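Asks: Give the three-dimensional model of this entry:
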Amino acid sequence: MQSSSRASIGRPGGFFVVSAAVALALPAIGFGRSFVVPWSRGQLTPSPLLVAHAVAFFAWVVLLLVQALLVRGRRVDLHRRLGWAGVGLAVLMLGTGLAVALGSTARALAEGGGPAASGFLLRLLLELGLFAAFAGVGIALRRRPEAHRRLMLLATMSLMAAASARVPLLVDWPIAVMLVLVGSLAVFDLADRRRVHAATLWGGAALMSVQLAWQPLSETRTWQATAPWLLGALELLPRGG
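Replies: Model (predicted):
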């Protein structure tokens, strides 16, 4: 029984290492091109809040890769200790991500961005909500490694649409990118377990639903009325804007 358990840990290690490497490569290429390079050249002056969010984002995906490598190397003890850093990063990402999303939308609306700006806010809020749900449940289920590792990967996948939108060849294909990411996890499940894990099934369905539904929902009168009210209530939108 013990040897079977060890084999089960060993088999999926490679898949999750590769998945984490892809999750690191997408934002490194996308945000490196649109954020890091212009900043280093003095063409961009980001706010401290935006810098904090960017640092937290990259730290999260680097930590995901490190954690996958630790499991692959059977250093579960160190993996568990580092996991608490992930909790702090998740909280920091949510706080800074929400503030950045609301602030940038408020400025865009004040400058006449209109429905497109408030629509993009809905997408960001839904993606942050999925990240919080997956990461929170994944942390709660840390004693159930098969569910835990899938939920933490799904939490990271929920952030990949924004990253892939900044990669030139992928900018027009956010739904396809998400389908490939979710589909690869489902295919792995079928190969490794002969069935799709419940976390993959429900988490993947939630990710795809957000990508398919955010734009139609953002065009409804309800959301177009809610977005300015939400920003105004938080005093991020100038009065009368």
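Asks: C-alpha only now, for contacts and for neighbours.
Replies: Will do.
Asks: which residues touch the spatially most central residue of the chain?
Replies: Centroid-nearest residue in the chain: residue 159, 2.1 Å away (criterion: Cα atoms, centre = their mean). With Cα atoms under 8 Å, 6 or more residues apart in numbering as the criterion, the residues that contact residue 159 are 127-128, 131.
Asks: Narrow those to those in helices?
Replies: 127-128, 131 (DSSP state H).
Asks: ok, residue 197 - contacts?
Replies: Under the criterion of Cα under 8 Å, 6+ apart, the neighbours of residue 197 are 147, 186, 189.
Asks: Before we compare anything, build this one as well:
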Amino acid sequence: MAINDLPVDSIPSSGIKPNRNFEHRFFAAFAAVFVIAVLVGFGPTFYLKPLFNTPPIPRAIIWIHGFVMAAWVVLFVAQVYFISSKRIKVHQKLGIVGVIIAPLLVVTGLFLTIAAAKYGTAAAPPNIPPLSFMIVPFGDLLVFAVLFAAAMYYRKNSPNHKRLILLTMLCVLPPAIARFPGGLTDSFGPLWFFGVPTLLTIVFIGADTWRTGKLNKAFLVGGVFLVAAMWLRLPLSSTLLWLDFATWITS
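Replies: Model (predicted):
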């Protein structure tokens, strides 16, 4: 993961320092909020489990995927720090770690998704068949993989790259906020765990366009893809095409 692969001395200094300072503060704030969201959502059942009286983790794949996800979040925070502190070379070298962690995140997530559909999971709504609900985490993994691949393709294009990385983080936000306490998911369902990332995507693209005076096309296309993939999963979850695929992959 490399939010900015351009050498420092290749970036013009006149007129862009305020924008760059704002971007550094924004990414730092987003990283902090994202970490808080993950701890609130997954803390009681995983990351802070010793502090809570929650049921034991039933399968090893949950541990493995959880630690890979933690590594991804730590890497994102570290990369934001290195860019903000102008340690560009370290940031670039550390980018290879993201190329290793991202596929591991997808692969372990896929195994976890299949296991959850076959054996059940407390995270699944009781009134939705497991094979239908499987489209939610499966879609997250697919969209994450596409957005990360696009971010790597644009790794030499800093404006495109860092915006696509931001979208990959929004892509993995729903599982965390779906587990927030207070019954928000039970009360609002997808309007909560898909609605929040959708709203953030729209706000981020709109604010970015207003601030820079131009629309970043990669940000727009990636954002539309992210949002569309979230909401199209709901009607697709009960189609024969999806159910046949889900049956095949879990068999």
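Asks: Please state their TM-score.
Replies: Once superposed, chain against chain, the TM-score is 0.86 (TM-score structural alignment, normalised by the length of the first structure); 229 aligned residues with a Cα RMSD of 2.3 Å.
Asks: hang on, the earlier thing: filter the ones in helices among the contacts of residue 159 of the first structure down to just the buried residues.
Replies: Those of those that meet the buried threshold are 127-128, 131, by 16 or more other Cα atoms under 10 Å.
Asks: Can you convert those into CSV and add a column each for distance to residue 203 of the first structure?
Replies: Rendered in CSV, the data for those read as follows (distance: Cα to Cα, whole Å):
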residue, distance to residue 203 of the first structure
127, 12
128, 14
131, 10
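Asks: Tell me the residue in the first structure aligned with residue 62 of the second structure.
Replies: Aligned counterpart of residue 62 of the second structure in the first structure: residue 50 (TM-score structural alignment).
Asks: Could you double-check that that match sits in contact with residue 98?
Replies: No. Under the criterion of Cα atoms under 8 Å, residue 50 of the first structure lies out of contact with residue 98, with a separation of 10.8 Å.
Asks: Stretch 213-222 of the first structure corresponds to what range in the second structure?
Replies: Aligning stretch 213-222 of the first structure against the second structure (TM-score structural alignment) gives residues 232-241.
Asks: wait, I meant stretch 132-147 of the first structure
Replies: So in the second structure, the equivalent range for stretch 132-147 of the first structure is 145-160, judged by TM-score structural alignment.
Asks: Flag every buried residue along the matching stretch.
Replies: Neighbour-count burial for stretch 145-160 of the second structure, with 16+ other Cα under 10 Å as criterion, is recorded at 145-152, 154-156, 158, 160.
Asks: try stretch 157-170 of the second structure
Replies: Buried positions in stretch 157-170 of the second structure, judged by neighbour count with 16+ other Cα under 10 Å: 158, 160-170.
Asks: about what we covered before: show me what contacts the match of residue 62 of the second structure?
Replies: 96, 100.
Asks: try the one 3 residues further on
Replies: Taking Cα under 8 Å, 6+ apart, we find residue 53 of the first structure in contact with 92-93, 96-97, 100.
Asks: just the buried members of the residues you listed?
Replies: Among the contacts of residue 53 of the first structure, those scoring as buried are 92-93, 96-97, 100 (criterion: 16+ other Cα under 10 Å).
Asks: quick one: which two of those are the most distant?
Replies: For these, the farthest-apart pair by Cα to Cα is 92 and 100; their separation is 11.9 Å.
Asks: which one in the second structure is aligned with the residue nearest to the centre of the first structure?
Replies: Aligned against the second structure by TM-score structural alignment, residue 159 of the first structure finds its counterpart in residue 172.
Asks: Could you measure from its match over to residue 95 of the second structure?
Replies: Distance check for residue 172 of the second structure against residue 95 of the second structure: by Cα to Cα, to the nearest Å, it reads 19 Å.
Asks: All good on my end, thank you.
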